[in-house]
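> Pasting a predicted model and its sequence here:
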Amino acid sequence: MATQEFYIRNESETEARGPFNQEQLSSLADTGQLTDETFVYNEASEDWVVIGTNLELKAPLFPEKKKLQIRAQVEEETADRAKTDSRPPVTVDEMLAAAEGRTADTKDRLDPQIAMGRAAAIGAWSVFIMLILSSAAEIAPSIDFVTKFQVEKLLEHPLVILGALDLFLAVIVGLGMLSAYPVIRFRAALGLGFLGFIFFTQGLSMPFLAVVAGSAGLYVCTVTVSIPIVLISSLVGIAGMLGVVYHMILGGS
């Protein structure tokens, strides 16, 4: 069987070199005189083709390069495994935290649901305190009529009725029945309109501002679940209700 002969040339060359046999081409490849971009004459197609596109010819000419690629890949995989193995073992607490959605990036952040629950609890306690203060301010000036249950006198002091409503709502909130919040919001608007009108028409600016602050704080605490907002509303509302208590019981003196 006749030995196959090859003619080669580079892209910039106009004249071919050869003929070469398979062994000679391998020698040229080893010395760098032949690359996978070198052109070889294809007798079947009677055309010049790049050696890199002829897999049958390329494989025996550049076996060492293939080995190097495999070796580099193996070394890279080994390095990746070494990095993975160097990581500290996962603890049970970390597994539980991951199951709850708390990772290393989020462990210092407060869970939104927990934050909303805390805000709701703060708001409920603040509403309870504000209602107690409000009922005290409204009932205390007429306490004699209340204890003696003088109905005709009580009718002359409608604030007692509002105070009784506040006391009732405070008990409801204290029992955790937050479904009464819509009624409490109506009560906040009613108190602002009723007491605010009385103080405004009498020219009592400080009690008027206290009623505005107390009613606004009471209202906002029933609608927000944001901790910063509920804290501010609680402070403003309680301060306002204390101002109303001061004016109604102590007479502002």
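Yes, it's here.

> contacts and neighbour counts: CA atoms only from here.
Fine.

> So which elements touch the helix or strand harbouring S27?
Assigned by DSSP states H and E, S27 belongs to helix 22-30. Contacts defined by 3 or more C-alpha pairs under 8 Å, 6 or more residues apart in numbering; DSSP states H and E place helix 22-30 against helix 55-61.

> thinking again about what came up before, so how far is the helix holding S27 from its chain's centroid?
Centroid separation for helix 22-30 versus its chain: 64 Å, with C-alpha atoms, centre = their mean, to the nearest Å.

> What residues sit buried inside that helix?
By neighbour count with 16 or more other C-alpha atoms under 10 Å, helix 22-30 contains the buried residues L25, S26.

> What is the subsequent helix or strand relative to it?
Going down the chain from helix 22-30, the next helix or strand is strand 39-42, by DSSP H and E.

> name the helices or strands packed onto the next helix or strand after that following strand?
As assigned by DSSP H and E, the chain's next helix or strand after strand 39-42 is strand 47-50. Counting contacts by 3+ C-alpha pairs under 8 Å, 6+ apart, strand 47-50 is packed against strand 39-42.

> From the contact counts, what lies against whichever helix or strand E75 is part of?
Assigned by DSSP H and E, E75 belongs to helix 63-85. On a contact count with 3+ C-alpha pairs under 8 Å, 6+ apart, helix 63-85 meets no helix or strand.

> ok, second structure coming up, stack it against the first:
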Amino acid sequence: MPDYYIRTPEQDESRGPFDISKLLTLAEAGQINPNTLYYDENREEWVPLALNEELHAQVFPEREKLALKVDESKQTKSKAKAQSPSEKAIDVEAMLAAAEGNTAEKRKQIRRKKSFERAANLSCSGLGLMMLLSALVMVLPLVPEIQGALNNGNFAAIFNYVSILVAIFDFIIGLLLFLSVTEVFPLARGRAMLTLGFGVYVGWALNDPLLMQLAAAAGVGAFLATISQRMSTMLLAFVLGIGGNGYLAYLALNGRFDGFFDSIVLNLVTN
């Protein structure tokens, strides 16, 4: 069944699309008449409803049919007569709102959709910042080793440190997220779980409860940022993820991890 756009001859603004049942509702409410214009896609122009015999008959049925319909619903008619003019106006507005889809449920769905869109727009940049902060946490404790490798002309040796490899991974993922490459979300989610597990292990190995709590916050925050569909949940993810990784980077800058990351070495590159 086709849908129709309508407008009055005096106005340029149209309403719709409406199906036949909604047009009939508007006609019964006195909101449209045979002179109301509808857009004829075949003619590609606005035409009065009265000129389309079939459509006119459906929207404005004969009075006898309407009378029969009223006789069959006497109870409804008596209730309608008992209504005050203000109540009738409210009913007309409610019918128009329902015809145009402007209902409470529809508005709720729109708000939910907007919340999801805002969360999605922020997720890439927020998660990207978390990954860059995580890369700093991995690199800062090894600054002396990096400087020594540069002075000795053996820069490739720094790739023997596991934390350097993890930092490179974090940096690449963070850069891709800032470019809105959402395909890396599964990798970021896996990295978040690694932060949670490995970070808590580091805090336990160093006998530092604060590190365990910060690592847990950073991991949970990054994980939530990859799955959140509401703005409120996304804000919580930012507080946990950015706050946790940011504080860990601050502690790394102040030597909290000295003697730990430089002990985890592979033999990928030899002198």
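Nice, I can see it. Remember, predicted model here, so these are calculated numbers, not experimental data.

> where does the TM-score land?
The TM-score (TM-score structural alignment, normalised by the length of structure 1) is 0.57; 178 aligned residues with a C-alpha RMSD of 3.8 Å.

> coming back round to it: can you name the residues of structure 2 that the helix holding S27 of structure 1 overlays?
On structure 2, no counterpart of helix 22-30 of structure 1 exists by TM-score structural alignment.

> circling back: neighbouring contacts of the next helix or strand after the helix holding E75 of structure 1?
Per DSSP H and E, the first helix or strand lying C-terminal to helix 63-85 of structure 1 is helix 92-99. Here helix 92-99 of structure 1 makes contact (C-alpha atoms under 8 Å, 6 or more residues apart in numbering) with T103.

> give me that answer again for 10 Å
By C-alpha atoms under 10 Å, 6 or more residues apart in numbering, the surrounding residues in contact with helix 92-99 of structure 1 are T91, E100, G101, R102, T103, A104, T106, K107.

> Now whichever strand or helix holds V139 of structure 2 on structure 1. Mean distance?
Assigned by DSSP H and E, V139 of structure 2 belongs to helix 104-139. Per the superposition on structure 1, helix 104-139 of structure 2 and its aligned residues are separated by 2.6 Å on average (mean C-alpha distance after the TM-score superposition for structure 1).

> Counting by contacts, list what that helix packs against.
Packing partners of helix 104-139 of structure 2 (3 or more C-alpha pairs under 10 Å, 6 or more residues apart in numbering; DSSP states H and E): helix 85-99, helix 162-178, helix 185-205, helix 209-227, helix 231-253.

> Direction-wise, compare that helix with helix 185-205 and give the angle.
Per axes from the mean of the first three to the mean of the last three C-alpha atoms, to 10 degrees, the angle that helix 104-139 of structure 2 makes with helix 185-205 is 50 degrees.

> Could you pull out the buried residues of helix 104-139 of structure 2?
The neighbour-count check on helix 104-139 of structure 2 (16+ other C-alpha under 10 Å) flags 115-116, 119-120, 122-139 as buried.

> now stretch 209-227 of structure 1
Result for stretch 209-227 of structure 1 [16+ other C-alpha under 10 Å]: buried residues 209-222, 224-227.

> in structure 1, which residue is closest to the centre?
Central residue of structure 1 (C-alpha atoms, centre = their mean): P112, 7.4 Å from the mean position.

> Mind telling me what it corresponds to in structure 2?
Using TM-score structural alignment, P112 of structure 1 pairs with R112 in structure 2.

> In contact with the alignment partner in structure 2 of L133 of structure 1, which residues?
Taking TM-score structural alignment, the alignment pairs L133 of structure 1 with L133 from structure 2. If you count contacts by C-alpha under 10 Å, 6+ apart, L133 of structure 2 has them with 127, 139, 167, 170-171, 174, 241-250.

> The same query, at a cut-off of 7 Å, please.
The neighbourhood of L133 of structure 2, defined by C-alpha atoms under 7 Å, 6 or more residues apart in numbering, consists of N245, G246, A249.

> Measure how buried the last one is and give me the count.
When you say that, I think you mean A249 of structure 2. 22 (other C-alpha atoms under 10 Å).

> what does it align to in structure 1?
So, by TM-score structural alignment, A249 of structure 2 is matched to V245.

> The nearest residue to its match once chain neighbours are set aside and G123 of structure 1, how far apart?
Nearest non-adjacent residue to V245 of structure 1, counting by C-alpha to C-alpha, 6 or more residues apart in numbering: A137, 4.5 Å away. Separation of A137 of structure 1 from G123 of structure 1 (C-alpha to C-alpha, to the nearest Å) stands at 21 Å.

> now S215 of structure 1
From S215 of structure 1 to G123 of structure 1 the distance is 14 Å (C-alpha to C-alpha).

> I am finished for the moment; much appreciated.
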